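> Sequence isn't available, so here's the structure alone:
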């Protein structure tokens, strides 16, 4: 599994209805994309849920890294992003764990992304193992669609990405934000052609 996200920060006065319309009319294009586990079409709006920015920030989980490459430089998908917004940095993480929650068959409406920064002298093994071992407890959370844990071995950041059919309560988000960089997003659409394969990893 390979996790990927690019974040396109837009002007403060940008009409986010443009992004909503873009996803409504084009989001289905990846609903059957080979090698894709899931793509969550995410936004943040300035002044909503504590966001200071307008942002379009899709998050991907790939079953096949080669498919991620094909998307980035072999077709129109990412090419349309480059054409319309310029070329964003596509951050990637190597997958460590994935699980589906009790709302795994429902449409997610909220996503939470938490990043833990490892110190320079930290051994990544115990931290990664602890987050993966915590997945069985996390999947019992009501409203949870799915959750993934992945690591960027270049910057040594661990990302925990969760999708929710019903927004988690404020206490859960506060706990997730403890000692981490945590962002909450609205999910406009979910393409999940390879979700079942992700769930077996």
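Thanks, I have it. Values in this document were obtained by computation on a predicted structure and should not be read as measured data.
> Please make it C-alpha for all contacts and neighbour counts, starting now.
OK.
> where's the residue nearest the centre of the chain relative to residue 172, distance?
Centroid-nearest residue in the chain: residue 59, 3.4 Å away (criterion: Cα atoms, centre = their mean). With distances taken as Cα to Cα, to the nearest Å, residue 59 is found 21 Å from residue 172.
> I'd say residue 115 and residue 156 touch.
No. With contact defined as Cα atoms under 8 Å, residue 115 does not count as touching residue 156 (10.2 Å).
> picking that back up, enumerate every residue touching the residue nearest to the centre of the chain.
Taking Cα atoms under 8 Å, 6 or more residues apart in numbering, we find residue 59 in contact with 3-6, 39-42.
> Over to residue 6?
57-59, 88-91.
> how close does the closest residue to it other than its chain neighbours get to residue 134?
Distances taken as Cα to Cα, 6 or more residues apart in numbering place residue 90 nearest to residue 6, at 4.6 Å, with adjacent residues excluded. From residue 90 over to residue 134 the distance is 27 Å, taken as Cα to Cα.
> same question, residue 86
38 Å.
> count of neighbours near residue 102?
16 (other Cα atoms under 10 Å).
> What strand or helix carries it?
Using DSSP states H and E, residue 102 is not contained in any helix or strand.
> and the nearest residue to it once chain neighbours are set aside, what is it in contact with?
Closest residue to residue 102 apart from its sequence neighbours, by Cα to Cα, 6+ apart: residue 144 at 6.0 Å. Counting by Cα under 8 Å, 6+ apart, residue 144 makes contact with 100-104, 162-166, 168.
> Next step: those residues restricted to strands.
100, 162-164 (DSSP state E).
> how distant is the one helix or strand residue 70 maps to from the center of its chain?
Here residue 70, judged by DSSP H and E, is contained in helix 65-73. Chain-centre distance of helix 65-73: 17 Å, with Cα atoms, centre = their mean, to the nearest Å.
> now the following helix or strand past it against helix 65-73, angle please.
Next helix or strand after helix 65-73 toward the C-terminus (DSSP H and E): helix 76-85. On the basis of axes from the mean of the first three to the mean of the last three Cα atoms, to 10 degrees, helix 76-85 is oriented at 30 degrees to helix 65-73.
> Please compare the first structure with the one that follows:
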């Protein structure tokens, strides 16, 4: 599993209806993308759910590097780059994934945190695995995942929720559309 996200932070007076319309028109284009497990089309709006910014920030879970690369280099990402400029794309290596009992993604929570400088690395990532299990077991959770960027020593926790009171800490996003063509092929549990 590979996690990926880019963020487009928009001006405070930006009409977020433009992003909503864009996703309504083109969100379905990744509904059958080979190698993609999940793409959550995410926004957050300034002043709502604690957000300091207007932002479009899709989050991806990939089954294959080939699928991710086909998206980045084969045209899927180009339309966004043409319209908004090319954002930095963050990537993390998967640590754990679990499914919850929820049925319809309305909100997402993303939390990034540094891997502690001291102590064994195994302890830090085992804690992330336990957090994935805990989140997935919460009422209303659809899924939870954790991944790590070893170039920054940063953990990312990502979860999808069917209600607006997710039981997770982090940045809360509204889910405009969910493409999940390969979610059933995403291996559950710890990834090593």
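Arrived safely. Quick caveat: nothing in here was measured; it's all calculated off a predicted structure.
> neighbour-wise, which of residue 115 and residue 156 of structure 1 wins?
Neighbour count, other Cα under 10 Å: between residue 115 of structure 1 and residue 156, residue 115 has more, with 20 against 17.
> Not counting its neighbours along the chain, what's nearest the equivalent of the more buried one over in structure 2?
Taking TM-score structural alignment, residue 115 of structure 1 has residue 112 as its aligned residue in structure 2. Nearest non-adjacent residue to residue 112 of structure 2, counting by Cα to Cα, 6+ apart: residue 156, 4.4 Å away.
> cool, and residue 39 of structure 1?
residue 60 (4.4 Å).
> and the helix holding residue 70 of structure 1, how far from structure 2 on average?
Following superposition, helix 65-73 of structure 1 is found to deviate from structure 2 by 0.9 Å on average (mean Cα distance after the TM-score superposition for structure 1).
> what's that helix in contact with?
Outside helix 65-73 of structure 1, the residues that reach it (Cα under 8 Å, 6+ apart) are 1-2, 34-36, 62, 77-79.
> Let me know the closest of the residues you listed to residue 192 of structure 1.
residue 36 (7.2 Å; Cα to Cα).
> dump the residue contacts of the closest residue to residue 64 of structure 1 other than its chain neighbours.
Nearest non-adjacent residue to residue 64 of structure 1, counting by Cα to Cα, 6+ apart: residue 35, 4.9 Å away. Contacts of residue 35 of structure 1 were listed using Cα under 8 Å, 6+ apart, and they are 62-68, 194.
> tell me which of those is nearest to residue 181 of structure 1?
For the contacts of residue 35 of structure 1, the nearest to residue 181 of structure 1 is residue 62 (23.0 Å; Cα to Cα).
> That closest one contacts residue 34, correct?
No. Judged on Cα under 8 Å, residue 62 of structure 1 makes no contact with residue 34 at a distance of 9.4 Å.
> the more surrounded of the two?
Set side by side, residue 62 of structure 1 and residue 34 show more neighbours around residue 62, with 25 against 16, by other Cα under 10 Å.
> ok, that one to residue 191 of structure 1 distance?
Per Cα to Cα, residue 62 of structure 1 is found 11 Å from residue 191 of structure 1.
> Name the residues contacting each of the two.
Both residue 62 of structure 1 and residue 191 are contacted by residue 38, under the criterion Cα under 8 Å, 6+ apart.
> which SS class is residue 132 of structure 2?
helix (DSSP: H, G, I helix; E, B strand; the rest coil).
> so who does it touch?
96-98, 144-146, 157.
> per the alignment, it corresponds to what in structure 1?
Match for residue 132 of structure 2 (TM-score structural alignment): residue 135.
> Please enumerate the helices of structure 2.
All helices of structure 2, identified by DSSP state H, fall at 17-26, 65-73, 78-84, 121-137.
> May I see those helices arranged in a markdown table, with distance to residue 108 of structure 2 as well?
Output for these, formatted as a markdown table (distance: least, Cα to Cα, whole Å):
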| stretch | distance to residue 108 of structure 2 |
| --- | --- |
| helix 17-26 | 16 |
| helix 65-73 | 21 |
| helix 78-84 | 21 |
| helix 121-137 | 12 |
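> Out of those helices, which is closest to residue 175 of structure 2?
helix 17-26 (10.2 Å).
> what's the mean deviation for that closest one versus structure 1?
Once fitted to structure 1, helix 17-26 of structure 2 is off its aligned match by 0.3 Å on average (mean Cα distance after the TM-score superposition for structure 1).
> got the contact list for that helix?
By Cα under 8 Å, 6+ apart, helix 17-26 of structure 2 touches 41, 56, 176-177.
> Apply 10 Å and report the result again.
The contact list for helix 17-26 of structure 2 (Cα atoms under 10 Å, 6 or more residues apart in numbering) reads 16, 27, 29, 41-43, 55-56, 176-177.
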